[in-house]
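# test case, fold it:
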Amino acid sequence: MSVTPAGLDIRNVRVPGRTGAWDLLVADGKVLELLAHDPAASRAGATRIIDGRGLLLLPALTDAHAHLREPGQEWKEDIRSGLAAAAAGGFSNVLCMANTDPVNDNEAVTRLMRRRAAEAHPHGPRLFPIGALTVGLRGRELAPLGELRDAGCVAFSNDGEPVADTEIFRRALEYAADLTTPVIDHCEDPFMAKGSGANEGAMSARLGLRGQPDAAEAIQVARDILLAEYLDAPVHLAHVSCRRAVELIAAAKKRGAPVTAETCPHYLLMTDAALLGYDTMAKVNPPLRTDDDRLALTQALREGVIDILATDHAPHALHEKETPFEDAKNGISGLDTALASLWELVRQGRLSPEDLVTRFAWRPAEIFHLPVNRFAPGDPADFLLFDPEDSWVVTPESLRSKGKNTPLLGQPLTGRVVLTAVGGVVVHDLLARPDPA
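As a prediction, this is how the structure comes out:
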């Protein structure tokens, strides 16, 4: 459901980092003013007045790592369904990876993706393609990075196919730096149990599964850090999952290395214990690791060693998960549930609402040069309303994504995005009518 962007008056909401109640005024797609709530105020001109009592007002989120599968794999997800899931999850900006079919390694694919997004969701969420770093993601020759940037790509990545040839990766960092466009690297030694989906340790041994050691991630992180420092060229490290990588990143940042990093909700909320019963819904790459890794990631996120949160939304058809563990696809569908699931860490006091705003809204927009709302006059009116007390159960019907592959299925969550606005237009709305799910 959407409304015209002429004007919104959101009243009596709470805002992380601010005391008391607040009112948000929106006009012509921009923030007009965020001001202290006045119950006696009478304002003319708003298309819609919303009573936000009990709700939190947050800037809309930016997901720097999602797989929307179109073109070529629409049975898993398409741009229409993926952006619908993003709207339900509170996202205004979605960066989508290049592992489509055909691969997004030329301007024709980039323009197709952008056109499909504009047709399916003209008011947002906004789609920002990530261009392939190498042709066909094969790691042998650079993709036409300048062409991809000019067509609308905001970053480059070889996605789940790490570039094993360090000389090619070096040239990619240099070229991308000249284009002032970030490189995102999937940090995994391509020869150490690639894609196994299980952490090498006590749990993989108990289940008799081939495991991937955390050293496989740390080795690639170390390589990327050394190259970034040597070239003074930035690199962004995708879906960090282990303490070893965190320690390397922390030391690099102390030296001033041009490195940023992300982690994902599932690495903060789950461990490899989720694999008990050979649960393929918890099979992801890099794999879920130990509780020590989970705690290290949470601390690193609070301290800014890990710069941002990203979903690594990886939808699959159910038949691709309902197989023996070794044959199942890696990936978790996460756009619908990211913020709601992370709210449990806020309830536990492990993260603050301000942490989520910084790591899931402001900082990713800064790194990838995207629109950002800090609720200053003139900022884009990209925001969400969150009900921290709304309890709901994750079911296939409650997920807008085609991908129902999440270990959260059947689990209750407390906290829900009830409204998302992009440029002042409401693109997800549970306040106007009850959610049928």
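
# hey, let's count contacts and neighbours off CA atoms from now on
Noted.

# ok, which stretches of the chain are helices?
The residue ranges that make up the helices of the chain, judged by DSSP state H, are 79-89, 107-120, 145-151, 166-178, 202-207, 214-231, 243-254, 265-269, 291-303, 338-347, 353-357, 363-367.

# what would these look like in a markdown table with mean neighbour count?
Supplementary listing: the helices of the chain in a markdown table, determined by neighbours: other C-alpha atoms under 10 Å:
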| stretch | mean neighbour count |
| --- | --- |
| helix 79-89 | 27 |
| helix 107-120 | 18 |
| helix 145-151 | 19 |
| helix 166-178 | 17 |
| helix 202-207 | 14 |
| helix 214-231 | 19 |
| helix 243-254 | 18 |
| helix 265-269 | 21 |
| helix 291-303 | 19 |
| helix 338-347 | 20 |
| helix 353-357 | 19 |
| helix 363-367 | 19 |
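
# dump those helices to JSON lines, plus distance to Gly52.
Putting the helices of the chain into JSON lines (distance: least, C-alpha to C-alpha, whole Å) gives the following:
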{"stretch": "helix 79-89", "distance to Gly52": "18"}
{"stretch": "helix 107-120", "distance to Gly52": "29"}
{"stretch": "helix 145-151", "distance to Gly52": "40"}
{"stretch": "helix 166-178", "distance to Gly52": "44"}
{"stretch": "helix 202-207", "distance to Gly52": "45"}
{"stretch": "helix 214-231", "distance to Gly52": "44"}
{"stretch": "helix 243-254", "distance to Gly52": "39"}
{"stretch": "helix 265-269", "distance to Gly52": "27"}
{"stretch": "helix 291-303", "distance to Gly52": "28"}
{"stretch": "helix 338-347", "distance to Gly52": "18"}
{"stretch": "helix 353-357", "distance to Gly52": "17"}
{"stretch": "helix 363-367", "distance to Gly52": "26"}
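
# I'd like the structure of this one too, to check against the first:
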Amino acid sequence: MSTLIKAAQVLQAGQLTTQDILIQDSRIKAIGHNLNQQYGAADQVICADQHVVIPGLVDVHVHLREPGLTDKETIDTGTMAAAHGGFTTVGAMPNVEPVPDTPEKVALMVAENTQKAHVHVAQYASITKNRTGDELVDFEGVKQAGAFAVSNDGSGVQTAGTMYQAMCGAAKAGLPLAAHVEDESLKRDGVMNAGPVADKLGLPGIPGISESAQIARDVLLAEASGVHYHVCHISTAASVRVVRDAKRAGINVTCEVSPHHLLLTDEDITMDNPMLKMNPPLRSPKDRAALIAGLLDGTIDMIATDHAPHTDAQKAGSMRTAAFGITGLETAFATLYTALVKPRLLTLSQLVALMSTRPAELFGLTGAGQLKPGAPADLAILDLTHPYEIKANQMLSKGHNSPFVGWQVYGNVLMTLVDGQVVYGKDQHA
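You can find the predicted model right below:
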């Protein structure tokens, strides 16, 4: 089966050039001009109509909610949402029921992902049994069963001894350890960023030190253990400073930032609004500025959505009682392109690297994040010219819990291909 994508603005080496893309047997065969003369007629032709083609996006931090929490999301709906957002590879976090904390459970989840997913799914195992305790998983066993990394996302590892032993085990198995960094003794019952806004609204705050203090602990443990230590959803200026210093010291640390922390601050919370409740919370404008600076100087390695769908009922009422988290897969590229690339804070090439190439490279996701001959035909076709409104009723995720509904944005995903097959898109076949 061969597919020819004609008249595409292809993003390669930081440049957009009009070329055709020939896909054959799930891989990119060639990129260039007059490919039908060299390779013969393709079985199908897709007219890109001068729209931009990029490598499929890669998100290492997604909650698919299956098994056990399928009222919020499923592998089916979550990966369709990913395809809608231009993502072709996602990393599925382990805070599901049951937790994938044994080789057998990991193998079962890998098989379910393979059967049900519309995009590639890399599966996390947990760091500890049941994700919240101190008993470590069999790191070598979960890796052999198919885990690409380990994380207790949703819960910080509270004791240094447990974290150090986990890092030693993960390092020996060759698994990255992705940490939800949060000292619960400092977080307490907070629901938003501690500061003047929380005080004004009368809501309990989560201090930034609850995040940065645990990162400071962990980078020294990472240095001692030799593990690839990855910080999930970094959100404060102090955290950026700690990671920057650790990198300068030669410690193997990487980190991600979520779109909402780049786009919003606690000053956008003008009332008790659960749609703006997330963990870590929206921080101050100073923190947001530090995050953007961290992207620009390379301290922050990638962008990851922390896609966290919930039912309407779970996000209703007060921030005191509603669930933490917002969706992100279907809004991430467009909101970031509109807010960062259009005003020229980032280039399109930089944004694609942060959302595709870099996460694939740093997590060893072979073949992902590439747009070149021989690579898997995982790509997205984007309309960067025409604005559109983000609408809840057009989302493919079960969760509509997004503060970006109603935003006017650029960067509409017209079509997503995985292994050369159209998994999302309008009928653009010629």
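
# TM-score for this pair?
TM-score for the superposed chains, counting by TM-score structural alignment, normalised by the length of structure 2: 0.95, backed by 426 aligned residues with a C-alpha RMSD of 1.9 Å.

# returning to that earlier point: closest to Ile332 of structure 1 out of the helices of structure 1?
Minimum separation from Ile332 of structure 1 across the helices of structure 1 (C-alpha to C-alpha) falls at helix 265-269, 8.4 Å.

# superpose on structure 2 and give me the mean offset of the closest one.
Following the fit onto structure 2, the mean deviation recorded for helix 265-269 of structure 1 is 0.6 Å by mean C-alpha distance after the TM-score superposition for structure 1.

# and that helix, which stretch of structure 2?
Aligned by TM-score structural alignment, helix 265-269 of structure 1 falls on residues 259-263 of structure 2.

# what residues does that stretch touch?
Under the contact criterion C-alpha atoms under 8 Å, 6 or more residues apart in numbering, stretch 259-263 of structure 2 has outside partners 235, 282-283, 288, 291-292, 303-305, 328, 332, 335-336, 339.

# repeat for stretch 15-28 of structure 2
Taking contacts as C-alpha under 8 Å, 6+ apart, the residues outside stretch 15-28 of structure 2 that touch it are 1-11, 29-35, 42, 50, 52, 349, 371-377, 418-421.

# and Thr335 of structure 2, what pairs with it in structure 1?
Pairing criterion TM-score structural alignment: the partner of Thr335 of structure 2 within structure 1 is identified as Ser341.

# list the contacts for the alignment partner in structure 1 of Leu177 of structure 2?
Matched by TM-score structural alignment, Leu177 of structure 2 corresponds to Val183 in structure 1. Taking C-alpha under 8 Å, 6+ apart as the contact definition, Val183 of structure 1 lies against Leu133, Ala155, Phe156, Ser157, Leu173, Ala176, Pro234, Val235, His236.

# so which of those comes closest to Ile225 of structure 1?
Set against Ile225 of structure 1, the nearest of the contacts of Val183 of structure 1 by C-alpha to C-alpha is Val235 (7.8 Å).

# looking for the alignment partner of that closest one in structure 2.
In structure 2, the residue paired with Val235 of structure 1 according to TM-score structural alignment is Tyr229.

# contact partners for that match?
With contacts defined as C-alpha under 8 Å, 6+ apart, Tyr229 of structure 2 is in contact with Met167, Pro176, Leu177, Ala178, Ala179, Val219, Ala222, Asn252, Val253, Thr254.

# so how far is Gln350 of structure 2 from Val52 of structure 2?
For Val52 of structure 2, the distance to Gln350 of structure 2 (C-alpha to C-alpha, to the nearest Å) stands at 15 Å.

# same question, Phe333 of structure 2
As defined by C-alpha to C-alpha, Phe333 of structure 2 lies at a distance of 12 Å from Gln350 of structure 2.

# where do the contact lists of these two overlap?
Common neighbours of Phe333 of structure 2 and Gln350 (criterion: C-alpha under 8 Å, 6+ apart): none identified.

# distance to Asp76 of structure 2 added to the contacts of stretch 259-263 of structure 2, as TSV?
As requested, the contacts of stretch 259-263 of structure 2 are exported to TSV (distance: C-alpha to C-alpha, whole Å):
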residue	distance to Asp76 of structure 2
Ser235	30
Leu282	29
Arg283	33
Arg288	33
Leu291	33
Ile292	33
Ile303	23
Ala304	20
Thr305	18
Gly328	16
Ala332	19
Thr335	24
Leu336	25
Ala339	30
